[in-house]
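Chemist: With the sequence up front, the predicted model follows.
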Amino acid sequence: MKETYTVEDLQYLMSQLRNPDGGCPWDLKQTFATIVPSTIEEAYEVAEAIEKEDFEHLHEELGDLLFQVIFYAQLGREQGHFDFSRIVDTLVRKLVRRHPHVFPSGQLYSDGPDEASLGAIDEQQVKANWEAIKAEERQGKGEKGTLDGVAVGLPALTRAAKLQKRAAQVGFDWPEIGGVLAKVEEELRELREAIDSGDRAHAREELGDLLFSCVNLARHLKEDPEVALRQCNRKFEQRFGAVEAALKARDQQPSDVSLEELDRLWEASKG
């Protein structure tokens, strides 16, 4: 047995799993579409490990995510679309193109960046250059609208933030956070009115507007709304778990006590 396996070994393993003669029946049944849910799940497990600073297991979660790429590469090779080497080649070329301050010659292996140009560029300029180059790439793909190419399959909060960021790049944005806060308050008032009217469809629309405004607020605070909500979810789980533990010590369930008692235990869990 080898002491350390490589990416090449992983590619060979994948080819054997997909080998019609003796491969794995489950892997042989899979398609691009069927493994998408697993890809999304693995990406979130990587994010969770990082948020928990669980570095002992992060390498394992990253391996699971890498396996998704290897799986897609195998499917692409079998169907004649692309292979792993093309995935890597496309990625490297794109990253070299998007970092002209590091690779001024447009080549990965060259004499390196010009020291004077490195000292003259800051993070904001790097971001501006990155977005300008991405915009050129989108035009090359036939994406002409400002919002074209923002993946529909993204989580709604993440997609909302990306749509707003794109719009902001062409000047469609609040100049200061006060305007964003006022918009959140306006949308909340409109949601209250829709709820009072009893119009469920209108209330749903206004709820969406409120959520969209909250995402905009997160963007102006330079926070990722998806990360913020995941942190809130984790906090809720911890506090509700503390409430259940307190009740279990009394041989009770949440349904056994009043809402007032649950609220008291909830407040105690914050301590």
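Modeler: Perfect, thanks for sending it.

Chemist: from here on, contacts and neighbour counts on C-alpha atoms
Modeler: OK.

Chemist: all helices of the stretch 101-250 of the chain, in order?
Modeler: According to DSSP state H, counting those that start in this stretch, the stretch 101-250 of the chain carries its helices in the segments 115-120, 123-140, 156-169, 177-197, 200-220, 225-249.

Chemist: Comparison target below:
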Amino acid sequence: MQIIKSVSEMQSLVGQLRVQGQRIGLVPTMGALHEGHLSLVKIASDIADVVVVSIFVNPTQFGPSEDYTKYPRPLEADTAACEAAGVDYVFAPEVEEMYPKGYSTFVLEEHIAKPLEGASRPSHFRGVTTVVAKLFNIVRPHFAVFGQKDAQQVAVINKMAIDLNFDVEIVVAPTLREADGLAMSSRNRYLTNTQRVEALVISRALRKASDMVAAGERRVDRLIAEATHLIGQQRRVRIIYVSVVDLVSMVAIKGEIVPGKDVMTIAVWVDEVRLIDNQIL
């Protein structure tokens, strides 16, 4: 496995790979890798000849009071995990390599990115779409694999890829969960044992909504009310939003859901730790 830190070196390499007819799979990450990330690597390995994992804590997707400075950066452990998983190349640029002095160009999706995470983190998706667009241009993947856990991010990136004519197939992998049901996330390592126990209410609320739909419930207000009630019973957990939206457009659903096409999305604070999760209904 080779670690590449230079944009120009990465571009030169993928140019050679494409000339050789190699199909490239990209797994974009911010590092602090866990089994969820490695499941994306497995999917990329199954469909591509060459797998590239990008590891880059992207400053432009963090707000001024968010956790950019303390976000975990265990690069040595991450590269070891990538090598064990059969990754061919790790692209791990420094900030100055991705955003050199004088950088001033950004990519903005203006509709899907507005609600939910966009409302509570106004600059977040501008940073996400910008860095992913840059990665698509640098790595030139045939496939890019993202996790369903970040449902709105998947929808935004899908739209960006369509609108900007990126020649890449977006592959969406199911959310991987811990044995206790908590969605795998790099931010889970922030949780104390007590906070983690209370955070389990997120997946319980999503499961309850899914069970209600399976039993025939279609009314959005009933699904949201039940999920909100469950979460509200935990002292350390504060709701940012509980919403049912269209899986593609992220438009809030009113009235009744369409099973398989709508998703319940939840964001909460567990004390000072921000967590998100979702469930297709």
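Modeler: Thanks, I have the structure now. Everything numeric in this text was worked out from a predicted model, so none of it was measured.

Chemist: TM value for the aligned chains?
Modeler: For this chain pair, the superposition-based TM-score is 0.28 by TM-score structural alignment, normalised by the length of structure 1; 130 aligned residues with a CA RMSD of 6.3 Å.

Chemist: Pick the most buried one from the helices of the stretch 101-250 of structure 1.
Modeler: Per-stretch averages of neighbours, counted by mean count of other CA atoms under 10 Å, single out helix 200-220 among the helices of the stretch 101-250 of structure 1, with a mean of 19.

Chemist: re earlier: out of the helices of the stretch 101-250 of structure 1, which gets nearest to residue 91 of structure 1?
Modeler: Proximity to residue 91 of structure 1 (CA to CA) singles out helix 123-140 among the helices of the stretch 101-250 of structure 1, at 13.2 Å.

Chemist: Give me the packing partners of the closest one, helices and strands only.
Modeler: Counting contacts by 3 or more CA pairs under 8 Å, 6 or more residues apart in numbering; DSSP states H and E, helix 123-140 of structure 1 is packed against helix 84-98.

Chemist: in the helix it packs on, what's buried?
Modeler: For helix 84-98 of structure 1, the neighbour count (16 or more other CA atoms under 10 Å) marks 84, 96-98 as buried.

Chemist: Can you lay out the residues you listed as CSV showing distance to residue 183 of structure 1?
Modeler: Below are the buried residues of helix 84-98 of structure 1 laid out as CSV (distance: CA to CA, whole Å):
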residue, distance to residue 183 of structure 1
84, 47
96, 40
97, 39
98, 35
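
Chemist: would CSV of the helices of the stretch 101-250 of structure 1 with distance to residue 41 of structure 1 be doable?
Modeler: Output for those, formatted as CSV (distance: least, CA to CA, whole Å):
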stretch, distance to residue 41 of structure 1
helix 115-120, 39
helix 123-140, 27
helix 156-169, 16
helix 177-197, 31
helix 200-220, 23
helix 225-249, 14
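
Chemist: And the residue lying closest to residue 50 of structure 2 once chain neighbours are set aside, how far from residue 158 of structure 2?
Modeler: Leaving out its chain neighbours, the residue that sits closest to residue 50 of structure 2 by CA to CA, 6 or more residues apart in numbering is residue 24, at 4.9 Å. Spatial separation of residue 24 of structure 2 from residue 158 of structure 2 under the definition CA to CA, to the nearest Å is 18 Å.

Chemist: now for whichever helix in structure 2 runs longest, which elements pack on it?
Modeler: When secondary structure is assigned using DSSP state H, the longest helix within structure 2 turns out to be helix 124-139. Under the contact criterion of 3+ CA pairs under 8 Å, 6+ apart, helix 124-139 of structure 2 touches helix 7-19, strand 24-29, helix 117-120, helix 151-163.
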